[in-house]
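Participant: No letters, just coordinates:
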C-alpha cells in the first residue's frame, strides 16, 4: 500500500508545478480554500477521436450474428434468411482498452473501445483534467471532462474511446469492466459530475513503483497515458 497525506500531496503538486513552469507546460493549481482536499492540479489539451460510430454493444451477439449470416450463405435462402442477409452487421474497428480492473459486477455485456483512425470521421475534443486528492483513499485521483466542438459534454460510453491501452492485442472489455475503471462521480471540490478513473487500486499501483520522490508525478506518468496525457521525459530529470 502506498498512501499520502494531504500535506504531502500539496507539497508534491507544488514541486510538480515548478517543473511544469521550467518546461513551459500548461499545468496549473486551482485553490478553492485552505481546507483539506480543496486544491487540485488542472491541465487542458485538445485531442482527436472518432465519436460518430457508437461503441459496439453486446459484441458477442454481433459475432454470433455474423457467424449465423455466414452459415446461411451456404443454405437455401428462405424469406427469413434473405431478411437476415439484408441486415448490416456492425464490425468493430481496431480497438484499444485500459488494463486496470476494480471490483464491479453491474453487467456482463461486452463492448469494444474504439479509437480514431485515418478512415474514420474524427472530431476534436477539448479535455480538462484534474488531479484531485482523495481524502478517503489518500491517493491522487484523475478526474476529467471532455467537450465536443459544439460545447456539449462527451457521453460516458463515448469517453471510453479516450483510453489508450498498453496491450494492443486485447480489444474487448465487458461493460462492467469499463464501469469499474471509469465512472461518473461528483467532483469532491466543485460538486459537479465528472468522469474519473476509479482509485480502488491506485495505492497498490504506486506501491509497485518503489520509492518515488514525487508520487504525484509518478501517478500522472503512470495513469495519464491511458487518457492521453503524455508528460515530457524531462519531468523525471528535473526532480
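Facilitator: Right, received. Where do you want to start? Here the structure is a predicted model, which means the values were calculated and not measured.
Participant: CA only for contacts and neighbour counts going forward, please
Facilitator: OK.
Participant: what about residue 35, is that helix, strand or coil?
Facilitator: Following DSSP: H, G, I helix; E, B strand; the rest coil, residue 35 is assigned to coil.
Participant: Now do the helices in the protein.
Facilitator: Assigned by DSSP state H, the helices in the chain fall at 6-22, 59-72, 79-86, 156-159, 175-181, 202-208, 215-223, 234-237.
Participant: Figure out which of those is closest to residue 129.
Facilitator: helix 215-223 (10.6 Å; Cα to Cα).
Participant: List of residues touching the closest one?
Facilitator: Residues outside helix 215-223 that contact it (Cα atoms under 8 Å, 6 or more residues apart in numbering) are 9, 12, 13, 16, 140, 206, 212, 229, 230, 231, 235.
Participant: Put this next to the first one:
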C-alpha cells in the first residue's frame, strides 16, 4: 500500500514568511517592478511595499478627477500597458479620465500565521478613496463574488504596524484557495514560494498583477 502523502500546510511561520519575501524581492530587483522592504524603526518587524499608478474610467469615481498633463506624464510604462490590458484597444487612452495611486503592503499575521494584503488608494491630488469607491474599482471578474461572499473580506481597519487607516483583504478565507494550490504543487513534487502563489491569487482582485516570471524564477526557501 502506498504511503499517504501529508497534506500541504496552508500556514507559515514568520521566518518562512521573511525568507519567501526575500526571494520575492530579489526577483523584483531583477525585473525592476517596484517592490521594496520597509523596516519599522527600532523593531524587527517590516513589510513588503509597492506603489502603483492605475488609470481608470472616471465613472468608477463619484467625483471626477480629470486627467491633466501631469497625470499623463506620471504614467509609467507598466501603467500604459495596464491601460491597454484594461480597455483592449487603441481607444483606451481616450476613455481614461482618472489616475489612482494604490499603495500595497504585504504583512505577516501572527494571529492567522499567513500573509495579509493591506492597501490604500487615492487620487493624484491626495484625496483618499472611500470604501464605496474602492469597491467600484475592484476588478469586475471578482466584484460580484466578493459582495455576495464567500470572501466577505474587503474591509477598512488600522494598519497593525503604522497605526493608519488602510483597506485589507481579510485572511479568513486564505486556506480555502491556498490549500488546492499547495496540494497540487505537492502532488507534482514542486516546491513553490508561498508569497508568489498567494499574491498571484489575491493581488488581481484589487488591481495588483504579478508577472508570470515570479512563478517560474522565484524559488521556495530552503
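Facilitator: Yes, it's here. Keep in mind that what you see is a predicted model, and the values were worked out from it rather than measured.
Participant: Do you know the score for how well these two fit?
Facilitator: Once superposed, chain against chain, the TM-score is 0.69 (TM-score structural alignment, normalised by the length of structure 2); 176 aligned residues with a Cα RMSD of 2.9 Å.
Participant: what range in structure 1 matches the helix or strand where residue 71 of structure 2 lies?
Facilitator: Assigned by DSSP states H and E, residue 71 of structure 2 falls within helix 69-74. Helix 69-74 of structure 2 corresponds to no residues in structure 1, going by TM-score structural alignment.
Participant: what's that helix in contact with?
Facilitator: Contacts for helix 69-74 of structure 2 (Cα under 8 Å, 6+ apart): 53, 99, 124.
Participant: now with 10 Å?
Facilitator: Contact with helix 69-74 of structure 2 is made by 53, 55, 68, 80, 93, 97, 98, 99, 100, 124, 125, as judged by Cα atoms under 10 Å, 6 or more residues apart in numbering.
Participant: Buried subset of those residues, written for PyMOL?
Facilitator: Only the buried members of those enter the following PyMOL selection, criterion being 16 or more other Cα atoms under 10 Å:
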select buried, resi 53+55+80+93+97+98+99+100+124
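Participant: Figure out which of the helices of structure 1 is closest to residue 166 of structure 1.
Facilitator: Among the helices of structure 1, the nearest to residue 166 of structure 1 by Cα to Cα is helix 215-223 (10.9 Å).
Participant: the strands in structure 2, which residues?
Facilitator: Under the criterion DSSP state E, strands of structure 2 are mapped to 36-39, 46-56, 98-109, 114-123, 154-158, 165-169.
Participant: Give the buried residues for the fifth one.
Facilitator: Within strand 154-158 of structure 2, the residues that qualify as buried by neighbour count (16+ other Cα under 10 Å) are 154, 156.
Participant: before we move on, the earlier item: save the strands of structure 2 as a markdown table, and put in distance to residue 12 of structure 2 too.
Facilitator: Formatted as a markdown table, those follow (distance: least, Cα to Cα, whole Å):
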| stretch | distance to residue 12 of structure 2 |
| --- | --- |
| strand 36-39 | 19 |
| strand 46-56 | 15 |
| strand 98-109 | 9 |
| strand 114-123 | 6 |
| strand 154-158 | 23 |
| strand 165-169 | 18 |
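Participant: Select, out of those strands, the one closest to residue 139 of structure 2.
Facilitator: Nearest to residue 139 of structure 2, of all the strands of structure 2, is strand 46-56, at 11.0 Å by Cα to Cα.
Participant: Which strands or helices does that closest one pack on?
Facilitator: Where contact means 3 or more Cα pairs under 10 Å, 6 or more residues apart in numbering; DSSP states H and E, strand 46-56 of structure 2 is packed against helix 14-31, strand 36-39, helix 69-74, helix 77-87, helix 92-95, strand 98-109, strand 114-123.
Participant: Which residue numbers in structure 1 does it align to?
Facilitator: The aligned range for strand 46-56 of structure 2 in structure 1 is 39-49, by TM-score structural alignment.
Participant: how far apart are the matching stretch and its match in structure 2?
Facilitator: Following the fit onto structure 2, the mean deviation recorded for stretch 39-49 of structure 1 is 0.9 Å by mean Cα distance after the TM-score superposition for structure 1.
Participant: buried sites along that stretch?
Facilitator: By 16+ other Cα under 10 Å, the buried positions in stretch 39-49 of structure 1 come out as 39, 40, 41, 42, 43, 44, 49.
Participant: ok, the third one touching residue 132?
Facilitator: Yes: with contacts counted by Cα atoms under 10 Å, residue 41 of structure 1 reaches residue 132, the gap being 6.8 Å.
Participant: shared neighbours, these two?
Facilitator: Contact criterion Cα under 10 Å, 6+ apart; residues bridging residue 41 of structure 1 and residue 132 by contacting each: 10, 142, 216.
Participant: Neighbours of the closest residue to residue 54 of structure 1 other than its chain neighbours, how many?
Facilitator: Among residues not flanking residue 54 of structure 1 along the chain, residue 158 sits closest, at 7.3 Å (Cα to Cα, 6 or more residues apart in numbering). Using other Cα atoms under 10 Å, residue 158 of structure 1 has 19 other residues around it.
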